[in-house]
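> I would like the atomic coordinates for the input below:
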Amino acid sequence: MRTFWDRTRYAVSFELIGLGIIMTAAWLFTDMPVSSFGITAIIMSLLATFWNALLSYGFDRYLTKQQGHTNKTAMQRVCYALGFEAGLIIITVPIIALVLEVTWLQAFLIDLGIITFFLFYAYGFSWAYDRIFPLPAAANNAA
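Prediction:
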């Protein structure tokens, strides 16, 4: 099992590298001001982190009440992921529309692009992180 500090390093590096990639892409491929997009990306990152913590807490409480533990089935993981993304869209689309001064449809499409990027980025980042910072052998054997 990873330590608190290892999880903190993971979360902070995940967000910082992801923000760097998103902001670079916005700078290269859009005519939006980098400062506006940067502010939006930082707000979205903070909201995603907060929403993830809140949803995780609520989901674990629900599972504990319903089944007496927090071990998740594949379907429960899918439900959690869909709930996370749906909640994040509801939270972030109005912010994107306001800060970037775009329509709600444009904000929704921007959000879908960001979500799609992070879907693949999360997989690649997690894979690379596990290679760079592997679990100790004892933890690998216990998992």
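> okay, CA-based contacts and neighbour counts for the rest of this
OK.
> ok, and for the helix or strand hosting residue 22, which residues are buried?
Assigned by DSSP states H and E, residue 22 falls within helix 4-29. The neighbour-count check on helix 4-29 (16 or more other C-alpha atoms under 10 Å) flags 10, 14, 15, 18, 19, 22, 23, 26, 27 as buried.
> And stretch 41-48, by the same measure?
Those would be 41, 44, 45, 48, for stretch 41-48 by 16+ other C-alpha under 10 Å.
> Output those residues in TSV; the columns should cover distance to residue 63 and secondary structure.
Listed next are the buried residues of stretch 41-48 as TSV, based on distance: C-alpha to C-alpha, whole Å; DSSP: H, G, I helix; E, B strand; the rest coil:
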residue	distance to residue 63	secondary structure
41	32	helix
44	27	helix
45	26	helix
48	22	helix
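> Let's compare: structure for the following, please.
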Amino acid sequence: MRTTKDRIRQAISFEVIGLLISTPLAAFVFGLDLGETGVLAAIGATMATLWNYIFNLMFDHGLKRFTGTTRKTLKLRFLHAISFEFGLMLAFLPVIAWWLDIGLLDALIVDIAFVVFYLVYAFVFTWCYDTVFPDNDAGPASTNQIR
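Sure, this is the predicted structure:
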């Protein structure tokens, strides 16, 4: 299992890199002010950082309990990324609507765009993170193995 320090490093680095990529991209795609998008992204990143820590802790405990290891196969990486983003999407939707002063349907479109971006990003980031900072409990071959 990862240590608390490692989980914090993972969550913070995930959000910082994600913010640096997603903020200007969202401002451009939706024609929004960079400042307005930046504040929304910071709110989302704060929510996501907390959710990242809680979700990954629960996911790893569940994985360890059911499989005996925290090693993630390709299927588990997809499940991990999708379930993380779905939970965050539900929490972030009303925040988007409120901050941008738009209806829930328009907010859902913005939220889905963030979800699509972060699904791909979460998958790539987590795989890279596991390769650079392997989880000792995951076994020696887990960082580069696809199953």
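> just to revisit the earlier point, of the buried residues of helix 4-29 of structure 1, which is the nearest to residue 101 of structure 1?
Checking those against residue 101 of structure 1 by C-alpha to C-alpha gives residue 26 as the nearest, at 15.0 Å.
> Touching, the closest one and residue 34? I think so.
Yes. Proximity of residue 26 of structure 1 to residue 34 meets the contact threshold set by C-alpha atoms under 8 Å, at 6.9 Å.
> List the residues that contact the closest residue to residue 19 of structure 2 other than its chain neighbours.
Nearest residue to residue 19 of structure 2, sequence neighbours excluded (C-alpha to C-alpha, 6 or more residues apart in numbering): residue 41, at 6.6 Å. For residue 41 of structure 2, the contact set (C-alpha atoms under 8 Å, 6 or more residues apart in numbering) comprises 19, 22, 23.
> would TSV of the residues you listed with distance to residue 99 of structure 2 be doable?
Below are the contacts of residue 41 of structure 2 laid out as TSV (distance: C-alpha to C-alpha, whole Å):
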residue	distance to residue 99 of structure 2
19	17
22	17
23	15
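> Still touching in structure 1? Go through those residues.
Here is what carries over to structure 1 from those, by both residues aligned by TM-score structural alignment, their matches' C-alpha atoms under 8 Å: 19, 22, 23.
> do you know how far the first one is from residue 103 of structure 2?
Read that as residue 19 of structure 2. 24 Å (C-alpha to C-alpha, to the nearest Å).
> go on, the second one?
Using C-alpha to C-alpha, we find residue 22 of structure 2 at a distance of 22 Å from residue 103 of structure 2.
> Map residue 89 of structure 1 across to structure 2 for me.
Using TM-score structural alignment, the equivalent of residue 89 of structure 1 in structure 2 is residue 89.
> That match is in what secondary structure piece?
Using DSSP H and E, residue 89 of structure 2 falls in helix 74-100.
> Perfect, I'm done here.
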